[in-house]
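Student: With the sequence up front, the predicted model follows.
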Amino acid sequence: MASTVFERRRPAESVVAGALADARQGVYWIEDAPGDPYPRLTGDISCDLAVVGGGYSGLWTALLAARENPGARVVLLEGRRIGWAASGRNGGFCEASLTHGDENGRSRFPEEFDRLQELGMANLDEIEATIAELGLDAEFERNGAIDLATEPHQMEWLREAAADAGEEARFLDTAAIQAEVHSPTYLAGLLRTRDSALVHPAKLARALARACEAAGVEIFEHSPVEGIGDGTTLYTPQGVVRSQRTALATNVFPSLLKRNRLATVPVYDYVLMTEPLSAERLASIGWSGRQGLGDSANQFHYYRLTRDNRILFGGYDAIYHFGGRVRERYEDRPETFRRLASHFFTTFPQLEGLTFTHRWAGAIDTCSRFCAFFGTARGGKVAYAAGYTGLGVAATHFGARVMLDLLDGRSTERTELALVKSRPLPFPPEPAAAVGINLTRWSLDRADHREGRRNLFLRTLDAVGLGFDS
């Protein structure tokens, strides 16, 4: 079985160990975006709209609702701190795709794929416009992104993708990709000019919270919702919220609705952050366009520059724990951090001697169709959106609009989409879930070592609509 470039060109163990020696467990983004705390809920209250969850999905829902209906009482309940989970610790890639990439979208929604592409681009445009209008400090950069080929068989994939993408993308041969960003692993690239931006994840969350507050939203932190009673009565340890309507934006955490308990599973993703690069080190790799980068394997890496020229480098391992539990102890996985550091210096050997300052992880809400699903409960008084599968920074804005449409009973283009009307297949209960998920991950790794050729298990998943293509 063939090796990958990350196995053929491993750096010395001493390089990896030295780079990780002083890296501490902590989320760089969250440390870099301190914010004043919001109060806990104390006592019972009533409101027009209750939003459960203080990540992007909940924040966009609360903000859009308050702006559409300035006189309405909107309450947002967060179990810990605003943006402390996925919304504060992701890679900061703000992608237009609503379907987790073109291949996933074409295979699942062939009749409406082109329109979904247009809606996704319009959604990203609206996010950019809102950030500018409200003056949100989110370090938004509309630089585009480059998909990378690091193995020969991936070059043809990118040529085909460029042909399908039209004017919004351009194939880069070896000379052209090396002119953009210099790495000995790069064989080709696909430059996507308009469908991707970068943000500072935690700053975006904090800025959205401040915008919500300015619009009249009442935000309560450390106020976990432990259950829904009759109608839309929400129970917290400190009080009860009686709302006319409720939007559930809990994503990776267990749904308050029984019907959704098996619809998502938490998969852990891991990230390293370097110290700031000197001008000389940055010049050695180029990257003057500051695009987001990602390679084309099933087990892929994503990486980008921060405002102060650190490199965030994450991905590859995607770890599921038996029982679908979300636990803080799962965030420290030394073998994965060593693997990421090794792959980093394979990618940029000219940066040997650079150190990592932070390492962290977060849980992704994965569903079986690998893009968000939506719905209502309790006679239309409760709406939900979940299952973004790691591509929710921009898509949560679209999901917020869908939830508000559903709660208002509005028939819109969004609510009529198959994307919105259909549901993913549920995951099986344990132990079948762990067996299936880990077998899928193993098979994807084997495909990366076999020039992309998928084994019988993956082909079977493809045939029944459960296949994954990054």
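Tutor: Ah, there it is. Numbers count the residues shown, from 1 in each chain.
Student: only C-alpha atoms for contact and neighbour calcs from this point on.
Tutor: Noted.
Student: List the residues that contact the residue nearest the centre of the chain.
Tutor: Closest residue to the average C-alpha location of the chain: G390 at 2.9 Å, with C-alpha atoms, centre = their mean. Counting by C-alpha atoms under 8 Å, 6 or more residues apart in numbering, G390 makes contact with I364, D365, T366.
Student: at 6 Å instead, please
Tutor: By C-alpha atoms under 6 Å, 6 or more residues apart in numbering, G390 lies in contact with I364.
Student: next, the one to line up against it:
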Amino acid sequence: MSHVLHDPEHRPRLCRTAPTAYWLDRPDAPPPTPRLTGDTRCDLAVVGGGYTGLWTALLAKARFPQLDILLLEKDVCGHAASGRNGGFCSPSLTHGLANGADRWPAEIGLLQKLGTQNFTGLQNDLEKYDIDCDFARTGKVTVAATPWQAAALPGAVDLARCHGERARLLEEDELREYIDSPLWRTGMHTPDYALLDPARLAWGLRRACLEHGVRIVEQTEVTRLDAAGTGPIRLHTPHAEVNARRVALATNVYRPLLRRLRLSTIPVYDYALVTEPLTDKQLAGIGWQGAHGITDAGNQFHYLRKTADSRILWGGYDAVYHYGSRTDEHLTQRPTTFDKLATQFADAFPSLENVSFSHAWGGIIDSSTRFCMFTGTAARGRVAYALGFTGLGVGATRYGAQVMLDQLAGQRTERLLPAMTRRPPVPFPPEPVRYLGIQATRLALAREDVTGRRNLWLRTLDRLGLGFDS
């Protein structure tokens, strides 16, 4: 991939982009519910209105219909990562099979089984609650841009087959049946993968919650949690207080309400572009006839997919961490990265080099040191949390919700057996060590993409079970 920055040749293609997520830029977005202005009580309070919080509230209502459930969201449901991601929905709970097999080799069979069950359950719930989010098992193609990436793909195919996943190596003409780019000659097809519309998933879950009796208050930030003593847990908001018997925390990258979690995740900014609608001829010119998604195999990888109205979403590559774990909204716009993505898009598809982009946006990924979700409890089991999904969490958020509900109900289920749900990740160091370590890792990963060699720094992180993933 090209690394040219600020390419004036491609900048006109970005001059009319809307600075908002394509998925959220729609007239059918639901109006927000009123903020909480008076004190209230509930059986279960869910903090956070993204996928994790919405699944938690909805599945709790299905398990325990008699519960009074209150969901509190600081903005509007789905406004953050849940409405801004690429819409790739993986069966994996572990940020991919390779990550899970490396970290939990003795338990990867169970984790794969639980992931498959969750993936099927997610699809069944979409049908049960009539959530139309364009969910489709389209499959995914992983493409190699360098000889060392291509050399690794046969091993990835073997690993997938060893653990019950369908996978097939694609060489030259076979790959061109899925995508035709001068950059890619080898790929891997994994059919058990889905794409969906991220915002409509969030809005559909929100509607289902409301229809089944969940109370939702938006524009209501929870500023403090007080779980002292054995009485109700108190949640403080700017205008009212909530007393809850149980609390589920689904706050993603935002400031955690438990001190123990403050070094557990970091906010990493990811960026994407969406093209104007393309013609059938333009898509045929790059060989993209199917509905599958595509990712490349680099450390700094791209993800791309078609939308329902024949646009191409092109995102990824840069993964940006700001000193002090900043989460300012203005950081979701980064012209340097948009220039880079536009140039790389033209490198991948020369026949589309004059296509303009309609939307350019960024979002925040909550990354942990092991690149996948973790869960836990506090306040003698009355508070549960699920965080750290690291970019492949669209499907895993439903699983995290189920784990939290198991923990809060004191149920010993199969979901609580793996070490992934029993043990926390190694925390990130405090600043400035955190920032320096992350920048050193990003530089080393970029160098590996160019040379194919993993340096001493990355090998050390591998041995410690740490690292950084874009």
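Tutor: Yep, it's here. Because the structure is predicted, anything quoted here is derived from the model rather than measured.
Student: Can you find the partner of R103 of the second structure in the first structure?
Tutor: In the first structure, the residue paired with R103 of the second structure according to TM-score structural alignment is R108.
Student: how near is that match to G79 of the first structure?
Tutor: For R108 of the first structure, the distance to G79 of the first structure equals 34 Å [C-alpha to C-alpha, to the nearest Å].
Student: Counting neighbours, go ahead and name the busier of the two.
Tutor: Legend: neighbour count by other C-alpha atoms under 10 Å for R108 of the first structure and G79, higher for G79 (19 against 16).
Student: how about the more buried one, what's its match in the second structure?
Tutor: Aligned by TM-score structural alignment, G79 of the first structure pairs with K74 of the second structure.
Student: if I look at the residue nearest to the centre of the first structure, how far off is S107 of the first structure?
Tutor: G390 of the first structure sits 19 Å away from S107 of the first structure, taking C-alpha to C-alpha as the criterion.
Student: what do you get for I127 of the first structure?
Tutor: Distance from I127 of the first structure to S107 of the first structure, by C-alpha to C-alpha: 27 Å.
Student: In terms of packing, which of these two has more residues around it?
Tutor: With neighbours defined as other C-alpha under 10 Å, I127 of the first structure and S107 compare such that I127 has more, 18 against 13.
Student: Report the mean deviation for the host helix or strand of that one after fitting onto the second structure.
Tutor: Using DSSP states H and E, I127 of the first structure sits in helix 113-134. For helix 113-134 of the first structure, the mean deviation from the second structure after alignment is 1.3 Å (mean C-alpha distance after the TM-score superposition for the first structure).
Student: just checking, what packs against that helix?
Tutor: For helix 113-134 of the first structure, not one helix or strand is in contact under the criterion 3 or more C-alpha pairs under 6 Å, 6 or more residues apart in numbering; DSSP states H and E.
Student: need the contact list for K61 of the second structure.
Tutor: K61 of the second structure sits next to no residue when contact means C-alpha under 6 Å, 6+ apart.
Student: how about it, what's its match in the first structure?
Tutor: Matched by TM-score structural alignment, K61 of the second structure corresponds to A66 in the first structure.
Student: I'd like to know how far its match sits from S342 of the first structure.
Tutor: Distance of A66 of the first structure to S342 of the first structure, given as C-alpha to C-alpha: 47 Å.
Student: in stretch 10-25 of the second structure, what counts as buried?
Tutor: Neighbour-count burial for stretch 10-25 of the second structure, with 16 or more other C-alpha atoms under 10 Å as criterion, is recorded at H10, R11, R13, L14, T17, A18, P19, T20, A21, Y22, W23, L24.
Student: The stretch 101-250 of the second structure: helices as residue ranges?
Tutor: All helices of the stretch 101-250 of the second structure, identified by DSSP state H, counting those that start in this stretch, fall at 108-128, 147-162, 173-176, 198-211.
Student: Would you mind giving the ones you listed as a markdown table with distance to P65 of the second structure added?
Tutor: What follows is the helices of the stretch 101-250 of the second structure, written out as a markdown table (distance: least, C-alpha to C-alpha, whole Å):
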| stretch | distance to P65 of the second structure |
| --- | --- |
| helix 108-128 | 16 |
| helix 147-162 | 39 |
| helix 173-176 | 49 |
| helix 198-211 | 12 |
